[in-house]
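Undergrad: let's see this in three dimensions:
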Amino acid sequence: MAGITIRNLGDDLEARLRVLAASHGRSMEGEVRVILAEALAKHDTPSGLGTRIHNRFASIGGVDLELPSRNTRARAADFDDGPLTTRPVGDVMRPIHPGEILREEFLEPLNITPAALARALHVSAPTINDIAREQRGITADIAIRLGRYFDTSAQFWMNMQSEYALATVYAAKGEAIEHEIEPLAAHG
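TA: Purely as a prediction, here's the structure:
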């Protein structure tokens, strides 16, 4: 698998990419791989692909990437990091609600209000407002709508929700569950 070199990130952009990566439980390089894989999975013309990659990174402030030559045919599977792992016990990073990502990485930079997004998605304003205020999670229905509107995948939004839910429960009950439940292999 080819390595990805991330260069010329300002402090703000690096922080935003780090937050986005952390919300998915990935390294920054892993997050860049996913962004590229999502863009490459939608094979249009090369200019369409470049525009999509540029737009995805523009939402977090832009990035300078070395891409393979035009003769190289990349597939989404080439960028797969394998299964996501859980955060290690004792990690002090707080779980990031998908509403925070929606608000800070999509709504605010694009100057879209929750009410305007709700109208565009054909859902109630309180639904989007509650998500943006981190008082409601993202359902599969909302994930599909957000994916369509922002040209991301529905899985992108569901992964964020799933990672948030797991991280929240691990933080609250992880150690207790580890002490209460003995793995099947231990019964041997």
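Undergrad: drop to CA atoms for contacts and neighbour counts, all remaining ones
TA: Will do.
Undergrad: from the contact counts, what lies against the host helix or strand of Gly30?
TA: If you go by DSSP states H and E, Gly30 is part of helix 28-41. Judged by 3 or more Cα pairs under 8 Å, 6 or more residues apart in numbering; DSSP states H and E, the packing partners of helix 28-41 are helix 11-23, helix 46-58.
Undergrad: which helix runs longest in the chain?
TA: Counting by DSSP state H, the longest helix found in the chain is helix 154-180.
Undergrad: please identify the buried residues of it?
TA: 154, 156-168, 170-171, 174 (16 or more other Cα atoms under 10 Å).
Undergrad: hmm, back to that, ok now the helix holding Gly30, how far from the chain's centre?
TA: Put simply, helix 28-41 sits 10 Å off its chain's centre (Cα atoms, centre = their mean, to the nearest Å).
Undergrad: buried sites along that helix?
TA: For helix 28-41, by 16+ other Cα under 10 Å, it's 28-40.
Undergrad: other residues contacting stretch 117-124?
TA: Ala125, Thr127, Ile128, Arg145, Leu146, Tyr149 (Cα atoms under 8 Å, 6 or more residues apart in numbering).
Undergrad: and which of those is nearest to Arg103?
TA: Nearest to Arg103, judged by Cα to Cα, of those is Ile128 at 9.9 Å.
Undergrad: please give me the structure for this one as well, since I'd like to look at both together:
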Amino acid sequence: MTVKAHPGAVLKEKFIASVGISVRSLSNRLNVEHETLQDFIAGKKSLNKALALKLAKCFETTPEYWVKLQIEHDRSKRKI
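TA: This is a model prediction of the structure:
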């Protein structure tokens, strides 16, 4: 079984790339520290409720979308 993508990787590949925004600009828009967002994108930090809410608002998704990605990622890691 393979590990499902970390929500940070999904953010980078599906949202940041399609919008063409830099990580620094996004961190400013989300009011999140640049280093924190970089660590999240790199898979070094897990999603928290505040970030899920901010990402949902910014990209017109739902917080549940982001939480589901994190849960699926965590579950797939445990199964290996």
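Undergrad: and which of the buried residues of helix 28-41 of structure 1 is nearest Phe106 of structure 1?
TA: Nearest member of those to Phe106 of structure 1, counting by Cα to Cα, is Ile35, at 14.8 Å.
Undergrad: neighbours of the equivalent of Ser18 of structure 2 over in structure 1, just the number please.
TA: Ser18 of structure 2 maps onto Pro109 in structure 1, with residues paired by TM-score structural alignment. Neighbours of Pro109 of structure 1 under the rule other Cα atoms under 10 Å: 13.
Undergrad: please apply the same query to the one 10 residues further on.
TA: Arg119 of structure 1 has 13 neighbouring residues, counting by other Cα under 10 Å.
Undergrad: how close does it sit to Ile112 of structure 1?
TA: 11 Å (Cα to Cα, to the nearest Å).
Undergrad: now Glu105 of structure 1
TA: Counting by Cα to Cα, the gap from Glu105 of structure 1 to Ile112 of structure 1 is 11 Å.
Undergrad: quick one: which of these two has more around it?
TA: Glu105 (19 against 12).
Undergrad: state the distance from the more buried one to Ala15 of structure 1.
TA: 12 Å.
Undergrad: and Ala132 of structure 1, by the same measure?
TA: 20 Å.
Undergrad: and for Gly147 of structure 1?
TA: 23 Å.
Undergrad: same deal with Leu49 of structure 1?
TA: Leu49 of structure 1 is 25 Å from Ala15 of structure 1, by Cα to Cα.
Undergrad: same drill for the two, tell me which one is more crowded.
TA: Here Leu49 of structure 1 and Ala15 are set side by side on neighbour count (other Cα under 10 Å), and the busier one is Leu49, at 17 against 14.
Undergrad: do I have it right that that one meets Ala39?
TA: Yes - the pair Leu49 of structure 1 / Ala39 is scored as a contact, 6.4 Å apart, by Cα atoms under 8 Å.
Undergrad: quick one on the thing from earlier: now, which of the contacts of stretch 117-124 of structure 1 lie within strands?
TA: Among the contacts of stretch 117-124 of structure 1, none falls in strands (DSSP state E).
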